[in-house]
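Chemist: Okay, sequence plus prediction incoming.
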Amino acid sequence: MDLLLLAKAAIMGIVEGLTEFLPISSTGHLILTGSLLGLTEAKDKVFDIAIQTGAIFAVILVYAQRLKEAVTGVASSPAQRRFLLNVGIGFFPAVVLGLLFGKAIKAHLFTPTVVATSFIVGAFIILWAERRPASAVRIHSVDDMSPLDALKVGLVQCVAMIPGTSRSGATIIGGMLLGLSRKAATDFSFFLAIPTLMGAGAYSLYKERALLSLADAPQFAVGLVTAFISAYACVRWLLRYIANHSFVPFAWYRIVFGIVVLVTAWTGVVSWQD
């Protein structure tokens, strides 16, 4: 057993869990960390996507009661049916556009300039969203969302196909700009992550199954477990944080990280080509 490889897998899992649900782009952080650790092979890209499942299980645990109510009440409660329908509607655009344009985006947009620009532009959008008047908020709970609201957030999520944008950032900040409260936008972003990231992980594992073998199981297991633990801590912290704080600090972090991307690419420290 390669203990060094398992240690690297643990580090990658921690990075995934801490960044997946914050508006700071987990993909960008995984690329930077993976490059510094020497994890840049095709199999490592599959690993990066697969360990998202560990982070998703953390969301399922945090929202277990809400999800249980939705599943058990689907036959008797119109509100629960609408909730599940909204999640499905929000998930649908990512499936369609991902299958149509995912390969082209990977081939042409994964450059240091695009990644850094996405970080920095996203930061200014966060600052703009946080300056909106309180009167702009019209939806205070995910239960108040209409199917059209869900579709709009789902379309915004597709912007995250551009590397460096952040899926969480796109859905949370996009949701806020569409009239959702910070809490409602964050909750719906988490619910939307469940089918989106689990689907992406399953599809990646199936498509690249020829690269994997039983010998990779310990590495993937360590990554999944550490991603789950760090994501669980992060999600619980974020839900407490947004009760009294804005996303402005994350905007400034994105600006700094965008500069880091440009500097590491220019100096050759990180290979940002996928």
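Modeler: Ah, there it is. Numbering: from 1, shown residues only.

Chemist: From now on I want contacts and neighbour counts done on CA atoms only, so please keep to that.
Modeler: Noted.

Chemist: Mind giving me the packing neighbours of the host helix or strand of F250?
Modeler: In the assignment (DSSP states H and E), F250 maps to helix 248-267. Where contact means 3 or more Cα pairs under 8 Å, 6 or more residues apart in numbering; DSSP states H and E, helix 248-267 is packed against helix 112-129.

Chemist: got another, please set it beside the one above:
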Amino acid sequence: MDLLLLIKAFVLGLVEGATEFLPVSSTGHLIIAGDLLNFNDERGKVFEIVIQLGAILAVCWEYRARIGHVVASMATEKTSKRLAVNLFIAFLPAAILGLAFHHAIKEYLFSPITVACALIVGGFAILAVERFAPRPDTFSVDEMDWKHALKVGLAQALALFPGVSRAGATILGGVMFRLERKTATEFSFFLAIPVMFAATAFDVFKARDMLHAADFDVFLVGFVTAFFSALLVVKGLLRFVAHHDFRAFAWYRIAFGLLVLAYYWG
């Protein structure tokens, strides 16, 4: 057992779980952390798929009662059917564009420099949203219609660029489209489930030859760490958005992006 490798797995699992549902870009942080830890080879990319699955299962666990109710009552309750349809509509833009440009994105955009630039630009975008966002007119996920869902889905497609942040794009996009902040956050959590499961399944299929039993202990450490750290973030973020805006995350993105640029250019 390689203790150093297990420590790297723990750190990366913590990074994934702590950032996946915050507007700071988990992919960007994983690219940078993996580069710094020298764990960014093909094996490291497969590891990232596994820990992303741990993070999304944390959302499934936190919302297990609601998910179970929606699945069981989809045929009989309008609100459950509407949520399922809205999630499907919001899922489509990123799915279509992701399939079309997956190779190009992985080949040309997954680097610390592009991520750092996206972090900085995204930070200023958050500040702009917080300054100019309109008053909300939708205060529950159950009140959303298909037009809300499509707009959030189009915003989510921006997160195909590493460093933009899927959570940031969907939550801040929702706020710009007049969703109340907590409503936008909850819909972002729900939307993450089909998006991340689909992305994980696609990446696992493509990387199936890289899965080896010898890596089980490393994957397990990262998976469990990502699950529990993501669970804490999901629980805490809803409480946070009830009383705060996202300016702190904006300044963090800008500072972190500048630090990364200074490190790699220096």
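Modeler: Nice, thanks for sending it over. Quick caveat: nothing in here was measured; it's all calculated off a predicted structure.

Chemist: how big is the angle separating the helix holding F250 of the first structure from helix 112-129?
Modeler: Helix 248-267 of the first structure and helix 112-129 are oriented at 170 degrees to each other (axes from the mean of the first three to the mean of the last three Cα atoms, to 10 degrees).

Chemist: chain center to helix 248-267 of the first structure, what's the gap?
Modeler: 18 Å (Cα atoms, centre = their mean, to the nearest Å).

Chemist: Next, the buried residues of it.
Modeler: In terms of neighbour count (16 or more other Cα atoms under 10 Å), helix 248-267 of the first structure has its buried residues at 248, 250-255, 257-259, 261-262, 265.

Chemist: For it, give me every contacting residue.
Modeler: Residues from elsewhere that reach helix 248-267 of the first structure, judged by Cα atoms under 8 Å, 6 or more residues apart in numbering: 23-24, 112-113, 115-120, 122-124, 126-127, 130, 270-272.

Chemist: about what we covered before: would you convert the buried residues of helix 248-267 of the first structure into CSV that also reports distance to A160 of the first structure?
Modeler: Compiled in CSV, these are given as follows (distance: Cα to Cα, whole Å):
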residue, distance to A160 of the first structure
V248, 19
F250, 16
A251, 16
W252, 19
Y253, 18
R254, 15
I255, 17
F257, 17
G258, 16
I259, 19
V261, 17
L262, 19
A265, 21
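
Chemist: State the distance from L154 of the second structure to L127 of the second structure.
Modeler: Distance of L154 of the second structure to L127 of the second structure, given as Cα to Cα, to the nearest Å: 20 Å.

Chemist: er, L261 of the second structure actually
Modeler: Distance from L261 of the second structure to L127 of the second structure, by Cα to Cα: 21 Å.

Chemist: do the same with F91 of the second structure
Modeler: 26 Å.

Chemist: One more: A250 of the second structure?
Modeler: A250 of the second structure is 6 Å from L127 of the second structure, by Cα to Cα.

Chemist: next one: T200 of the second structure
Modeler: T200 of the second structure sits 31 Å away from L127 of the second structure, taking Cα to Cα as the criterion.

Chemist: Likewise for S80 of the second structure?
Modeler: In terms of Cα to Cα, S80 of the second structure sits 34 Å off from L127 of the second structure.

Chemist: quick one: contacts for F124 of the first structure?
Modeler: By Cα under 8 Å, 6+ apart, the contact set of F124 of the first structure is A251.
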